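>>> sequence first, then the predicted structure:
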Amino acid sequence: MKKAILIGFVMLLVTSLPTFAQFEQRKRSRERIDRMIQANKDREDAERASETGAPALPKPKAAVMNVDVQVVLSGKEFKTFAEAKPSAISKVADGTPLWLYIKFNGKLGDYVFTTPNPEEPGKLKYLLFAEIGPQGDVTALNQYLLQFSKEDLAAIELKINLAPGLFGRNKSMPVFLTSAADRKPGVWNNEFRLANSPGLPRSPTAHLAKTNLALDLAGGPAKYRQMNTEYDSIILRGTADVTKMPVPGTFFSDPLKSQITGKLNTEGITPAKFYFSGDDWTTFSVGSMMSMKQNRKVFATYTYQKGENCFYGVAEILQTYNSFESKYGESTINLTKDFPITCAELN
């Protein structure tokens, strides 16, 4: 109820801003909204900790943007941040491969946003927020949630592929491709941002790091659009070739499995083998500044037989976050099926 009241008050503040207010006035209002949301969250976290006797959650280390955390974009793969820095780029053409290098003054664990895992009580989630937005603007085109394990927190650098995608946990993320694939022909002056606070929009300096990234799409984004189309296949299989079955992951959910098998049964499919692909939900946000919708998705693979022929299929499970109820909504399940396999692969 408190969250609903807060959100209502926040929306009242936003809608009451003068239509032709100056940028600085809008920025101060947004910063005030961010502080209110964060203060409310801190208060709720403290109340929960007091009720349960749990220790307070660690706070990220204070950071000066582009000093304590640095990012470099490159069109080539290098082993380290230091090797990539001399080859830094700030502009790409359609289809250019893109790599992100992140260096921490200290270690990753100093800067992550830590929050309880609602689906695994007693466990914590360690997060960073990556986004693409217009240069010099507070708005964001989309956002992607980087999720880390406790074992990851000792890292002093990260290397992440942004295009075309790479198989493996946290080896790549689609935040750049989903933005580039939707652009119209032209030159788009965007920037990549990395933050450790969930609130949107953020003030121009409320990031760990950011760097310019112009998109020269004079001929349109056909190559990036194709990369974006193939991205899910690459992170599931390591290839865009859909004749290869997805690799099993460590994620598992009994409720989701029941929902998927129920939908398959309504289509006359009884799975012979079933497994989830990937190690966790993929969490991302798209939309306009004040209506950014947070979604998450995960994939499952199933095999089945029809007559003397054997097949596999993939289920995509999508959920959208409901801010008023503070939880994800019902699952939307999309099935792709009838990919031929040998019957030796059935079980």
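Looks like it came in fine. Numbering: from 1, shown residues only.
>>> contacts and neighbour counts: CA atoms only from here.
Fine.
>>> so which residues of this structure form helices?
2-15, 23-52, 81-84, 175-180, 222-237, 254-266 (DSSP state H).
>>> could you list the residues in contact with the fourth one?
Surrounding helix 175-180, the residues in contact under the criterion Cα atoms under 8 Å, 6 or more residues apart in numbering are 130-132, 141-144, 162-164, 215, 221, 224-225, 227-228, 284.
>>> tell me how many other residues crowd residue 6.
For residue 6, the neighbour count with other Cα atoms under 10 Å is 16.
>>> how about it: what's its closest non-neighbour residue?
residue 37 (7.8 Å; Cα to Cα, 6 or more residues apart in numbering).
>>> look up how far residue 229 lies from that neighbour.
Distance, residue 37 to residue 229, by Cα to Cα, to the nearest Å: 36 Å.
>>> and here is the other one:
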Amino acid sequence: MKPLSRRAAEPESAAFPTRPYDLLKEFTVALVAVALLTAGLAALFSSPDDKPVTLAAWSAAAPNDFTATAVAELGATSTTAQYGPPYNDTPGAGQRIGPLGLQRAAGVRIPVDTAEDFVLRPLRQAPEPADVTAALAAWSAAPTDQQQMWTAAYSDALGKAPDGDPAQVAHGDYGPVPVLTGRLLTLAQAGGLDGQLLAQGHFYQTDYTKPLLFLADGTYLAGLADGQHLSGDQWGMMNETGNYPGQAWLWLYTFWYQVDPFKTSTNADALIWALMAVLSLGLVLVPFIPGVRSVPRWTKVYRLIWRDHYRQQR
């Protein structure tokens, strides 16, 4: 048998250059480098970890604002009470596109009775002194017109008091309203109101709709947003507080809120939703629109994108 030559006997890989490779060393170096880079960038550009805003924090930091908001919830004059669907069936409330009322078409999906859910039920569920029990009974026994007169009078008196301080409100016929709102303030400052609003009708305390609506009806949360430049007077959108990038892919949607007639319209949400629906449909139908679908062929942009291919052809 003819002996194999040395070249033929060598493995095929020997014909190519080789070098030692330490996979463990490579992994270790990459891991350390990425860890140091991550820690450094996090220290320089990380988002602030602000504590969540709770009813307890609000009532402690701005008790007068909390009391004024509680009066508005009790008298059904707050933003939430008059918002309409999906929270309540307030006549005439809700955004629309022409004759089509979008909110009313969807209906009331998250029923919220601000007086009952935010004030009365939490007070009934908490251990109450005798004066609060009597105040709850007096409120329940009074007709709706009388309840509204009490809350309107007390709201006006709070507005005239120095700094809206309930302790400096002038004497008047406010019925049981001062007792109810005063007890609610005490309950909120003790931290009990947060848990009660979370637990209403739910086993798992993960639905923050009611606490958030209550917070949003006051001025405290809006003041925090102003302090972080998040009140909506700046263009753009962000998902965390501070001067950090947010959802850049939403720029086209948020852009319309900065221009007329949307920025001054009470139907801005509905109008912008309709506009974006039309634009999205137009984007989907681009291949079927005569003239528009021919723009790439006329401009020959595709030759720029696939320039390597056309260069090789030449």
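Noted; the coordinates are in hand. Quantities reported herein were computed from a predicted structural model and do not represent experimental measurements.
>>> tell me how the two chains score on TM-score.
Overlay of the two chains. TM-score (TM-score structural alignment, normalised by the length of structure 2): 0.20; 103 aligned residues with a Cα RMSD of 6.5 Å.
>>> which of the helices of structure 1 is buried the deepest?
helix 175-180 (a mean of 23; mean count of other Cα atoms under 10 Å).
>>> residue 186 of structure 1 reaches residue 216, doesn't it?
Yes: if you go by Cα atoms under 8 Å, residue 186 of structure 1 and residue 216 touch, sitting 6.3 Å apart.
>>> between the two, tell me which one has more neighbours.
Neighbour count, other Cα under 10 Å: between residue 186 of structure 1 and residue 216, residue 216 has more, with 18 against 13.
>>> which residues are in contact with the more buried one?
Taking Cα under 8 Å, 6+ apart, one finds 91-94, 186-188 in contact with residue 216 of structure 1.
>>> go on, residue 188 of structure 1?
134, 214-217.
>>> could you dump those residues to a markdown table with distance to residue 341 of structure 1?
Shown next, in a markdown table, are those (distance: Cα to Cα, whole Å):
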| residue | distance to residue 341 of structure 1 |
| --- | --- |
| 134 | 45 |
| 214 | 43 |
| 215 | 40 |
| 216 | 41 |
| 217 | 39 |
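>>> most neighbours, which of the residues you listed?
residue 215 (22 neighbours).
>>> count the residues that sit near residue 99 of structure 1.
Neighbours of residue 99 of structure 1 using other Cα under 10 Å come to 23.
>>> show me where the stretch 151-300 of structure 1 has strands.
157-163, 186-195, 209-217, 273-286, 293-306 (DSSP state E, counting those that start in this stretch).
>>> now the buried members of the contacts of helix 175-180 of structure 1.
Buried subset of the contacts of helix 175-180 of structure 1 (neighbour count, 16 or more other Cα atoms under 10 Å): 130-132, 141-144, 162-164, 215, 221, 224-225, 227-228, 284.
>>> re the thing from before, export the strands of the stretch 151-300 of structure 1 to TSV and tack on distance to residue 71 of structure 1?
Shown next, in TSV, are these (distance: least, Cα to Cα, whole Å):
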stretch	distance to residue 71 of structure 1
strand 157-163	9
strand 186-195	8
strand 209-217	6
strand 273-286	20
strand 293-306	25
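>>> what's the closest of those strands to residue 266 of structure 1?
Closest of the strands of the stretch 151-300 of structure 1 to residue 266 of structure 1 is strand 293-306, at 14.0 Å (criterion: Cα to Cα).
>>> show me what counts as buried in that closest one.
Under 16+ other Cα under 10 Å, the buried positions of strand 293-306 of structure 1 are 293-305.
>>> what packs against that strand?
strand 273-286, strand 309-322 (3 or more Cα pairs under 8 Å, 6 or more residues apart in numbering; DSSP states H and E).
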